[in-house]
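1. please find the sequence and the predicted model below.
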Amino acid sequence: MTADESAIRAVFAQQAVDWNRGDLDAFATGYKNSPDILFIGSTISRGYAGMLERYRTVFSTREKMGTLTYSDVEVQTLDERFATATGKFHLERTAAGGGDAGGSYMLVFEKTPKGWKIIRDVTIPSPKQ
C-alpha cells in the first residue's frame, strides 16, 4: 500500500470516528472546504457550506446519524494530486432513527496542503428492502 493510499484510508477512518461521536463539523473536514466541490445523488449540488447544512438537516439527531461503517474500500491514485475511492457505507440506526441505510459511493480526492480532501462525491443509496 502506498503512502497516499494509506492517507486516503485514514480520511475514511477519521470520518467514521467523527460521525460516530456525532461531530458533523469534524466529519465534514474530509471534504475540501470549497464552493466548487460537487455532490451527485438524487440531486446535483455544489459547495461545502450547503453540504454541511444538508447533513445538519437530514442527520439532526444522534439517532438519525446512527453508526457509520465503510466497507469494500478501494483506492486508486490517478497521479500525484488526484485519486478515486469506491466502496460501500452502512448506517446502523434504530427504527426511530429511520432504520438502517447504506449504499455505494465513488469519490474523487485531491491532495491539498491540508492533506487528501474529497472534491467529488457520487453516492448511490441502496434500495429499501
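-> Happy to help now that I have it.

2. switch to C-alpha atoms for all contacts and neighbour counts from now on
-> Fine.

3. contact partners for residue 9?
-> Listed by CA atoms under 8 Å, 6 or more residues apart in numbering, the contact set of residue 9 reads residue 75.

4. what segments of this structure are strands?
-> 38-40, 44-46, 67-77, 82-92, 101-112, 115-125 (DSSP state E).

5. residues contacting the first one, please?
-> Identification of contacts with strand 38-40 by CA under 8 Å, 6+ apart yields 44-47, 119-123.

6. mind giving me the ChimeraX select for those, buried ones only?
-> If you want just the buried ones from these in ChimeraX, going by 16 or more other CA atoms under 10 Å, the selection is:
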select :46,47,119,120,121,122,123
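
7. farthest-apart pair in the contacts of strand 38-40, please.
-> Largest separation among these by CA to CA: 47 and 123, giving 15.6 Å.

8. returning to that earlier point: tabulate the strands of the chain (a markdown table), appending distance to residue 31.
-> Formatted as a markdown table, these follow (distance: least, CA to CA, whole Å):
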| stretch | distance to residue 31 |
| --- | --- |
| strand 38-40 | 10 |
| strand 44-46 | 12 |
| strand 67-77 | 16 |
| strand 82-92 | 13 |
| strand 101-112 | 8 |
| strand 115-125 | 4 |
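
9. structure two is appended below for comparative analysis:
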Amino acid sequence: MKNKLRLLLVSGLSFFMACTPRLNADTPVSAKAAVRQVLEEQAACWSRGDLECYMQGYWQSDSLLFIGSRGLTYGWQQTLENYRRSYPDPAAMGTLRFDLKEVKELSPETMLVVGKWHLAREASKGDLEGHFSVIFRKFADGWKIVADHSS
C-alpha cells in the first residue's frame, strides 16, 4: 500500500511539474529584468563620463528615434553627437539616476519603460531632471532602445 501511494504521489508530482510553465529568457519577468539591467548599465556608463558605453543601450541604426527638447533626431550616430554637444565633459554629465515608474511588456519582443531621470552635478552646473519614455526591442544581442522621448 505504501509503494502504491508513493507511486501515485510521484506520478502526480511529475505530471504537475510537466504542466507548469517554466520561467525562461522569454518570460515577462526576465524581459523586465533584462531591460532594467540595460538601464542600470547605461546609468553607470554615463556616471563614468563614457558616452560610447552609454550608447550601447541604444539600437545602432539610422532608424533609432530620439525625441528631446530640440525635436526629432534620427540615427544612433546623430544621437551620440547631440549628447557630445550637450554634455561635453564629465562635469556636465554628472551622475545619472533613473527612477522607473513603469516597465510594461507590449509584446514578447517589445517593452515600454516610463520613468524619471536625474543628473546630480556640481553646484556650478546645477542638477537636471526630467521624464522619459523608451521603447525597447529584443534583438539577437539583447534588448536595445529603439525610441526615446526624454524631456
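-> Yep, that arrived. Just so it is clear, the model here is predicted, and its values are computed rather than measured.

10. on that earlier part again, so which of the strands of structure 1 gets nearest residue 25 of structure 1?
-> Shortest distance between residue 25 of structure 1 and the strands of structure 1, using CA to CA, is found for strand 115-125: 14.4 Å.

11. pretty sure residue 92 of structure 2 sits against residue 125.
-> Yes - with contact defined as CA atoms under 8 Å, residue 92 of structure 2 reaches residue 125; the gap is 6.7 Å.

12. give me the more crowded residue out of these two.
-> Legend: neighbour count by other CA atoms under 10 Å for residue 92 of structure 2 and residue 125, higher for residue 92 (18 against 12).

13. to residue 22 of structure 1, which of the strands of structure 1 lies closest?
-> Nearest to residue 22 of structure 1, of the strands of structure 1 and by CA to CA, is strand 67-77 at 9.3 Å.

14. how big is the offset of the closest one relative to structure 2?
-> Its aligned residues in structure 2 lie a mean 1.2 Å from strand 67-77 of structure 1 after superposition (mean CA distance after the TM-score superposition for structure 1).

15. residue nearest the centroid of structure 2?
-> residue 35 (3.3 Å; CA atoms, centre = their mean).

16. residue in structure 1 paired with that one?
-> Residue 35 of structure 2 maps onto residue 8 in structure 1 when the alignment is built from TM-score structural alignment.

17. got a list of what that match touches?
-> 75, 116.

18. roughly how far does residue 72 of structure 2 sit from residue 12 of structure 2?
-> According to CA to CA, to the nearest Å, residue 72 of structure 2 stands 58 Å off from residue 12 of structure 2.

19. just give me the neighbour total for the corresponding residue of structure 1 for residue 48 of structure 2.
-> Taking TM-score structural alignment, residue 48 of structure 2 has residue 21 as its aligned residue in structure 1. When neighbours are counted by other CA under 10 Å, residue 21 of structure 1 registers 15.

20. between the lengthiest helix in structure 1 and strand 82-92, how big is the angle?
-> Scanning structure 1 for the helix with the most residues, using DSSP state H, yields helix 3-20. With axes from the mean of the first three to the mean of the last three CA atoms, to 10 degrees defining the directions, helix 3-20 of structure 1 sits at 30 degrees from strand 82-92.
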